[in-house]
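Undergrad: pasting the sequence and the predicted model now:
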Amino acid sequence: MAEKMTGASWGERLTLRVGERLRRRRLDMGYSVRELSERTERFGHLVPRQAIVNLEAGRKASLGVDDLFMLAHALAMNPLHAVYDPMAQGAPVEVLPNLNVPTWEALEWASVRDSVLDTIYGIDIDGAKHIVKMRSRLDAVRERIAGQEERLGEYQARFTELDGDAQETTRQLMDGLRTGLDAMRSEEASLVHVLERLAVQMNDSWFSSSAVRNYTKKVWFADDEPSS
């Protein structure tokens, strides 16, 4: 048997998982590869013996939907269960490229939900976009606050060393920085309030995970990025 694919793409890894699931089911049913191929032909769509061999051996990079459904039917198996093992429950599975979730959540998404985020986090795609954008805006505000505080601290450290007009000018600059900080902190508080109203836990939520957050932005915000 040839060595299975290594360094595979997500699609290849998915096909490999399906091949292993179908092979296990075939052995449980007691069919040889030839018998399984003959069954698919009797049901109206031949999946050649060699194609099944290559699939089970991990030598196929992809699997057509027609072949998947026919093989599952010939094995008296739900096609979805060829992709996700219903007995795995909480075991992680790669539902999308580099996005692993418990198997039962993957099954729920694939069977009844419109969005994987709706399954995992209880929000739809528009909700996910809104939350990520709000969080990105909050991060930007906090970055500006940190910069403003740093500048104010520098002025305060030099203030007592100044005299006359220089001290008065510095005082006016510091007053302006404080006014700006008040406005930014007010914006920060408003953003936090909105996020909390969306039932998002600031320190333990999906968007605090950089992997999921970056994945979401890359997939759904691609059309929103300004052209260079």
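TA: Okay, I see it. Predicted, not measured: the structure shown is a model, and the values here were computed from it.

Undergrad: drop to CA atoms for contacts and neighbour counts, all remaining ones
TA: OK.

Undergrad: separation between the nearest residue to residue 159 once chain neighbours are set aside and residue 99?
TA: Counting by Cα to Cα, 6 or more residues apart in numbering, residue 159 lies nearest to residue 167, which is 6.3 Å off, once chain neighbours are set aside. Per Cα to Cα, to the nearest Å, residue 167 is found 56 Å from residue 99.

Undergrad: try residue 42
TA: For residue 42 relative to residue 99 (Cα to Cα), the value is 38 Å.

Undergrad: with adjacent residues omitted, what lies nearest to residue 156?
TA: residue 174 (7.8 Å).

Undergrad: quick check: which element contains that neighbour?
TA: helix 164-197 (DSSP states H and E).

Undergrad: so what does that helix touch, helix or strand wise?
TA: Judged by 3 or more Cα pairs under 8 Å, 6 or more residues apart in numbering; DSSP states H and E, helix 164-197 is in contact with helix 125-159.

Undergrad: please compare the first structure with the one that follows:
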Amino acid sequence: MMTNLFSVFDPSSSIFNLSLNWMSTFLGLLLIPSAYWLMPSRWHIFWNSILITLHKEFKTLLGPSGHSGSTFIFVSLFSLILFNNFMGLFPYIFTSTSHLTLTLTLALPLWLCFMLYGWINHTQHMFAHLVPQGTPAVLMPFMVCIETISNIIRPGTLAVRLAANMIAGHLLLTLLGNTGPSLSYAIVSLLLIGQIALLVLESAVAIIQSYVFAVLSTLYSSEVN
């Protein structure tokens, strides 16, 4: 029995007091060996075309000053988040991206590495970013405070955006699903149509949120060069 609405997101499956819910995060590793087959399937050709498109886009966002090969970090990040978002849409599978434990683990080290690299190697450039071009001298102290705060909260906004979007859709699906047994057959048929429409919407959200997370991480990294 659920104690509260958010208990559907609590880790519950365990063997010998070891939580197995997070194992769904690593199931994507099982798909990697098949990518090395001699004759790729249509699925692999389709997925490779997506990754190549993302690689070109991230390379454009990073600009000429970006290090070669750095786009693969963000392409891998996109793939990991997308896989876990879709895994959460299946029944009885733990949605790891709806937990700040995972989203903050992805966002915080990335942001910290960008900041350390930027302040150590491009200190003057980082100071220049705190004051936007054309700011009046009177507003400069305030702009420095605002830019500093907006810079500090970046990993939090990245993590909360992803987790909140994943939680919101799943909660709505859970709420509508729990009302099913008490409804008539006619209304249940409408409810099923609504659930399918929500599931399609959640699939779109799963793609969009993984793309947004990867693109914003790329933009944050491009600012430190």
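TA: Sure thing, it's come through. Bear in mind that the values here come from a model prediction, so they are computed numbers and not experimental data.

Undergrad: please state their TM-score.
TA: TM-score for the superposed chains, counting by TM-score structural alignment, normalised by the length of structure 2: 0.29, backed by 88 aligned residues with a Cα RMSD of 4.6 Å.

Undergrad: now do the helix holding residue 174 of structure 1 against helix 125-159, angle only.
TA: 160 degrees (axes from the mean of the first three to the mean of the last three Cα atoms, to 10 degrees).

Undergrad: tell me which helix or strand comes right after helix 164-197 of structure 1.
TA: helix 210-220.

Undergrad: surely residue 209 of structure 2 and residue 163 touch.
TA: No - using Cα atoms under 8 Å, residue 209 of structure 2 is not in contact with residue 163, being 9.5 Å away.

Undergrad: tell me how many other residues surround residue 112 of structure 1.
TA: 9 (other Cα atoms under 10 Å).

Undergrad: against residue 118 of structure 1, how distant is it?
TA: Distance from residue 112 of structure 1 to residue 118 of structure 1, by Cα to Cα: 10 Å.

Undergrad: now do the contacts for the residue nearest to residue 156 of structure 1.
TA: Residue 174 of structure 1 makes contact with 152, 155-156, according to Cα atoms under 8 Å, 6 or more residues apart in numbering.

Undergrad: tabulate those residues (JSON lines), appending neighbour count and distance to residue 190 of structure 1.
TA: Below are the contacts of residue 174 of structure 1 laid out as JSON lines (neighbours: other Cα atoms under 10 Å; distance: Cα to Cα, whole Å):
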{"residue": "152", "neighbour count": "19", "distance to residue 190 of structure 1": "23"}
{"residue": "155", "neighbour count": "17", "distance to residue 190 of structure 1": "28"}
{"residue": "156", "neighbour count": "14", "distance to residue 190 of structure 1": "28"}
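
Undergrad: looking at those, which is nearest residue 218 of structure 1?
TA: residue 152 (36.1 Å; Cα to Cα).

Undergrad: identify the residue nearest that closest one in space, chain neighbours excluded?
TA: What sits nearest to residue 152 of structure 1 in space, not counting adjacent residues and going by Cα to Cα, 6+ apart, is residue 174, at 6.1 Å.

Undergrad: higher neighbour count, residue 167 and residue 99 of structure 1?
TA: Each of residue 167 of structure 1 and residue 99 has its neighbours counted (other Cα under 10 Å); residue 167 has more, 16 against 12.

Undergrad: quick check: buried residues in the top helix by length along structure 2?
TA: Secondary structure of structure 2 read by DSSP state H shows that its longest helix is helix 185-222. By 16 or more other Cα atoms under 10 Å, the buried positions in helix 185-222 of structure 2 come out as 188, 191, 195, 198-199, 202-203, 205-207, 209-211, 213-215, 217-218, 220-222.

Undergrad: which strands and helices sit next to the helix or strand that contains residue 28 of structure 1?
TA: Secondary structure assignment for residue 28 of structure 1, by DSSP H and E: helix 10-29. Judged by 3+ Cα pairs under 8 Å, 6+ apart, helix 10-29 of structure 1 is in contact with helix 49-56, helix 79-83.

Undergrad: is it possible to get CSV of those helices that adds mean neighbour count and distance to residue 26 of structure 1?
TA: Listed next are those as CSV, based on neighbours: other Cα atoms under 10 Å; distance: least, Cα to Cα, whole Å:
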stretch, mean neighbour count, distance to residue 26 of structure 1
helix 49-56, 18, 10
helix 79-83, 19, 11
